[in-house]
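**Q** sharing a model that was predicted from the sequence below.
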Amino acid sequence: MTAQLACDVGDLEPGEAMRLELDGPDGSPVPVALVRDEDGDYHAVSDICSHGQVSLSAGEVEGCTVECWLHGSQFDLRTGNPLSLPATKPIPVYPVQLDGEHVLVDVDVTVDAVR
């Protein structure tokens, strides 16, 4: 696992999201939505909605979900599973770790691959 610096802890307030492009295993950019849920926990998911191919980081964060701004599908930030239509396919979830004041994300694997 190769965790990359995503941001500093103070860069996101609870209920906010930001778009990142991190280096994938082959060096190509991986679009990531880094989300801080309303409880203050950090989550990293694909920034691309599995239904509408739009940026999830531009959507609304509620509890432990992010909502696609285009069609309203909600995704669970812990599992990537869609919680409402029209999305039916999950989105990738990436491991997040805190290192002091830094938030690190590993896009080399998905959370399902770690379990």
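**A** Great, that's in hand.
**Q** when you work out contacts or count neighbours from here on, use the C-alpha atoms and nothing else.
**A** Noted.
**Q** so who does the closest residue in space to residue 10 that isn't next to it in sequence touch?
**A** Excluding the flanking residues, the one nearest residue 10 by C-alpha to C-alpha, 6 or more residues apart in numbering is residue 101, at 7.8 Å. Residues near residue 101 by C-alpha atoms under 8 Å, 6 or more residues apart in numbering: 8, 9, 10.
**Q** this is the comparison structure:
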Amino acid sequence: MSSFRVCGLADIPDGTARQIEVDGAPVALVRIGDRMLAVADTCTHAEVFLSDGDVDVEDRTIECWKHGSLFSLETGEALTLPATQPVEVFAVRTDGDDIVMEER
């Protein structure tokens, strides 16, 4: 499986999300310590960007800022209402000082 560099590790402060574009679709790239997680950046309920919401580093969740739905950054599962559908999860990792995403 091939991979591509999306940005540098220093480009994303710990405990935050940043939007990137992959194949024309928005992806929320989240840093928790030296670990990277990535999910589709559109709430499945309100169709707003999840990367504008809050990241909970302990629970590894991201909150939709509009109605408060929580999504697991590890599984994409919608954990609270009003969202009921999961978001897609992407394979992402660090490679030295780079953040690398696996091709789909």
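**A** Happy to help now that I have it. Everything numeric here is computed off the predicted structure, so don't read it as measured data.
**Q** ok so, going back, and the residue nearest to residue 10 of the first structure, how far from residue 33 of the first structure?
**A** 19 Å (C-alpha to C-alpha, to the nearest Å).
**Q** restricted to buried residues, select the contacts of residue 101 of the first structure in ChimeraX.
**A** Typed into ChimeraX, the line below selects the buried ones among these, using 16 or more other C-alpha atoms under 10 Å:
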select :9
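**Q** the residue nearest to residue 10 of the first structure -> the second structure?
**A** Here residue 101 of the first structure is matched to residue 97 in the second structure, going by TM-score structural alignment.
**Q** show me where the second structure has strands.
**A** Listed in chain order, the strands of the second structure (DSSP state E) span 3-8, 17-22, 25-32, 35-40, 55-56, 61-63, 70-72, 89-90, 92-95, 98-102.
**Q** including distance to residue 49 of the second structure, could the ones you listed go into JSON lines?
**A** Listed next are the strands of the second structure as JSON lines, based on distance: least, C-alpha to C-alpha, whole Å:
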{"stretch": "strand 3-8", "distance to residue 49 of the second structure": "18"}
{"stretch": "strand 17-22", "distance to residue 49 of the second structure": "8"}
{"stretch": "strand 25-32", "distance to residue 49 of the second structure": "8"}
{"stretch": "strand 35-40", "distance to residue 49 of the second structure": "9"}
{"stretch": "strand 55-56", "distance to residue 49 of the second structure": "13"}
{"stretch": "strand 61-63", "distance to residue 49 of the second structure": "10"}
{"stretch": "strand 70-72", "distance to residue 49 of the second structure": "12"}
{"stretch": "strand 89-90", "distance to residue 49 of the second structure": "15"}
{"stretch": "strand 92-95", "distance to residue 49 of the second structure": "19"}
{"stretch": "strand 98-102", "distance to residue 49 of the second structure": "20"}
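**Q** so who does the most centrally placed residue in the first structure touch?
**A** The centroid of the first structure falls nearest to residue 45 when counting by C-alpha atoms, centre = their mean (2.4 Å). By C-alpha under 8 Å, 6+ apart, the residues touching residue 45 of the first structure are 32, 33, 34, 77, 80, 91, 92, 93, 94.
**Q** does the first one really touch residue 54, like I thought?
**A** No. Distance between residue 32 of the first structure and residue 54: 11.9 Å, which falls outside the contact criterion (C-alpha atoms under 8 Å).
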